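Participant: The amino acid sequence is not available; the structure is as follows:
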């Protein structure tokens, strides 16, 4: 049976924390979604953490 833990990360560094956890051999999960970002006449899709 796997044990679940929640970690607290600095803002916008979730993917870096995921990389470090996987490099150390942990099984990690970071739910993400595509989000439309609009800024000064341009729009683009970004991948952002779900929570």
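Facilitator: In hand now; what should we look at? Small disclaimer: the values here were computed from a predicted structure and weren't measured.
Participant: Could you use CA atoms for every contact and neighbour count after this?
Facilitator: Noted.
Participant: burial count for residue 36?
Facilitator: 10 (other C-alpha atoms under 10 Å).
Participant: Put this next to the previous one:
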């Protein structure tokens, strides 16, 4: 039954899959930017505390 239903509307299934992939990609990109900012702040704090 599931196979018959999914074959009748393949476009919606694939469209949902690409949407999920975009959301995951955006979340990874945001996490990467946040990590880079945190590393820059940590480096600035370390540099200012050594002088």
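Facilitator: Thanks, I have it. Everything numeric here is computed off the predicted structure, so don't read it as measured data.
Participant: Assuming the best superposition, what's their TM-score?
Facilitator: Aligned and superposed, the two chains score 0.27 in TM-score terms (TM-score structural alignment, normalised by the length of structure 1); 17 aligned residues with a C-alpha RMSD of 2.4 Å.
Participant: so where do the strands sit in structure 1?
Facilitator: For structure 1, strands defined by DSSP state E occupy the ranges 32-39, 42-49.
Participant: Just put the ones you listed in CSV and tack on distance to residue 20 of structure 1.
Facilitator: Below are these laid out as CSV (distance: least, C-alpha to C-alpha, whole Å):
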stretch, distance to residue 20 of structure 1
strand 32-39, 17
strand 42-49, 16
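Participant: do you know which of these lies nearest residue 15 of structure 1?
Facilitator: strand 42-49 (8.5 Å; C-alpha to C-alpha).
Participant: quick check: angle from that closest one to strand 32-39?
Facilitator: 150 degrees (axes from the mean of the first three to the mean of the last three C-alpha atoms, to 10 degrees).
Participant: Name the residues of strand 42-49 of structure 1 that are buried.
Facilitator: Under the neighbour-count criterion of 16 or more other C-alpha atoms under 10 Å, strand 42-49 of structure 1 has residue 48 buried.
Participant: Out of the strands of structure 1, flag the one nearest residue 17 of structure 1.
Facilitator: Closest approach to residue 17 of structure 1 among those is made by strand 42-49 (12.2 Å; C-alpha to C-alpha).
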